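S.K.: okay, sequence plus prediction incoming.
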Amino acid sequence: MAGLTTHVLDVTRGGPAEGVRIELFEFAAAGGRTLVADVLTNADGRTDAPLVSAREARVGRFELVFHAGDYFRRQGVKTADPPFLDLIPLRFAIADPGAHYHVPLLVSPWSYSTYRGS
């Protein structure tokens, strides 16, 4: 299955993060970026559909922006003001449009990690 998917796990709760806003941007070769998707995670911490479907998959440079600060405020988590982590940008490239790219976010108010999943 080709395309791009993501999910968000709240490591402070040990489970999926529902209601996280995620923006996906694509970078143009000449500079600048274009908004490709603007979605919210569901109860499973995933998006309801791939961010980029197998049919739409293409070589390029992309950025996911996770709105973690808003999520933790809605959860009632005590954070600094302004929060240590608010918007989390992850830049990556798709080199093989026939492959599946899964870019998850594991997040707390104080740290995050990511990887290329399957």
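M.R.: Yep, that arrived. None of the values given here were measured: they were computed from a predicted structure.
S.K.: CA only for contacts and neighbour counts going forward, please
M.R.: Will do.
S.K.: strands of the chain, residue ranges please.
M.R.: 3-5, 8-10, 15-16, 21-27, 33-40, 60-67, 87-94, 100-102, 105-107, 112-114 (DSSP state E).
S.K.: what residues of the fifth one count as buried?
M.R.: Residues 39-40 are the ones in strand 33-40 that count as buried (16 or more other Cα atoms under 10 Å).
S.K.: how far does it sit from the chain's center?
M.R.: Relative to its parent chain, strand 33-40 has a centroid offset of 10 Å by Cα atoms, centre = their mean, to the nearest Å.
S.K.: and it, what does it pack against?
M.R.: If you count contacts as 3 or more Cα pairs under 8 Å, 6 or more residues apart in numbering; DSSP states H and E, strand 33-40 packs onto strand 21-27.
S.K.: structure B:
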Amino acid sequence: MAGGISIHVVDVTRGLPAAGMVVEIFKVGGDKIAAGVLSHQGVLDHSVVRGENVEPGNYEVVFHIGEFYHQLDYALSEEFPFLDVRFALALVTLSNIIIFHLNHLGVFRCFAVDS
């Protein structure tokens, strides 16, 4: 079985998982392979985690940060509606865990772990 793409997001503004944030995953130059709302643990619960529709190639993850922080009553610039991150997967036999630390100012850190 192929490994998957597991998205984990922490809202460092509040020190909590980014529960309720909308996230989409696309194959670059192709179709959307996953979309959903992050769970109370800040994790995207989707079949892509188990490897469905995951193959070697380039991917793009779109985090709807503006909408998320607007719902929490944080003021954001109109120029910051989402965060778009691209990455490549060469080995899909591993689980690819991508961890993001975000805040309402647009500062973020990204960690990728193969397991």
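M.R.: All right, it came through fine. What you are looking at is a predicted structure, and each value in this text was computed from that prediction instead of being measured.
S.K.: can you give me the TM-score here?
M.R.: The TM-score (TM-score structural alignment, normalised by the length of the second structure) is 0.86; 112 aligned residues with a Cα RMSD of 1.8 Å.
S.K.: returning to what we had before: would you turn the strands of the first structure into a markdown table with distance to Arg74 of the first structure?
M.R.: Compiled in a markdown table, these are given as follows (distance: least, Cα to Cα, whole Å):
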| stretch | distance to Arg74 of the first structure |
| --- | --- |
| strand 3-5 | 24 |
| strand 8-10 | 13 |
| strand 15-16 | 15 |
| strand 21-27 | 12 |
| strand 33-40 | 14 |
| strand 60-67 | 11 |
| strand 87-94 | 15 |
| strand 100-102 | 26 |
| strand 105-107 | 15 |
| strand 112-114 | 18 |
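S.K.: out of those, the one nearest Pro50 of the first structure is which?
M.R.: Among the strands of the first structure, the nearest to Pro50 of the first structure by Cα to Cα is strand 3-5 (4.9 Å).
S.K.: what about Leu64 of the first structure, how many residues close to it?
M.R.: When neighbours are defined as other Cα atoms under 10 Å, Leu64 of the first structure has 24 of them.
S.K.: that one matches what in the second structure?
M.R.: For Leu64 of the first structure, the aligned residue in the second structure is Val61 (criterion: TM-score structural alignment).
S.K.: find the nearest non-adjacent residue to its match, please.
M.R.: In space, Val61 of the second structure comes closest to Ile25 once its chain neighbours are excluded; the distance is 4.5 Å by Cα to Cα, 6 or more residues apart in numbering.
S.K.: was I right about the one you found contacting Lys32?
M.R.: Yes - counting by Cα atoms under 8 Å, Ile25 of the second structure touches Lys32, with 5.9 Å between them.
S.K.: ok, back up a step: list the contacts for the match of Leu64 of the first structure?
M.R.: 23-26, 84-86 (Cα atoms under 8 Å, 6 or more residues apart in numbering).
S.K.: can you flag the buried ones in those?
M.R.: 23-26.
S.K.: distance check, the counterpart of Leu94 of the second structure in the first structure against Thr34 of the first structure.
M.R.: Mapped onto the first structure by TM-score structural alignment, Leu94 of the second structure lines up with Ala99. Taking Cα to Cα, to the nearest Å as the measure, Ala99 of the first structure falls 22 Å from Thr34 of the first structure.
S.K.: equivalent analysis for Ile94 of the first structure, please.
M.R.: According to Cα to Cα, Ile94 of the first structure and Thr34 of the first structure sit 16 Å apart.
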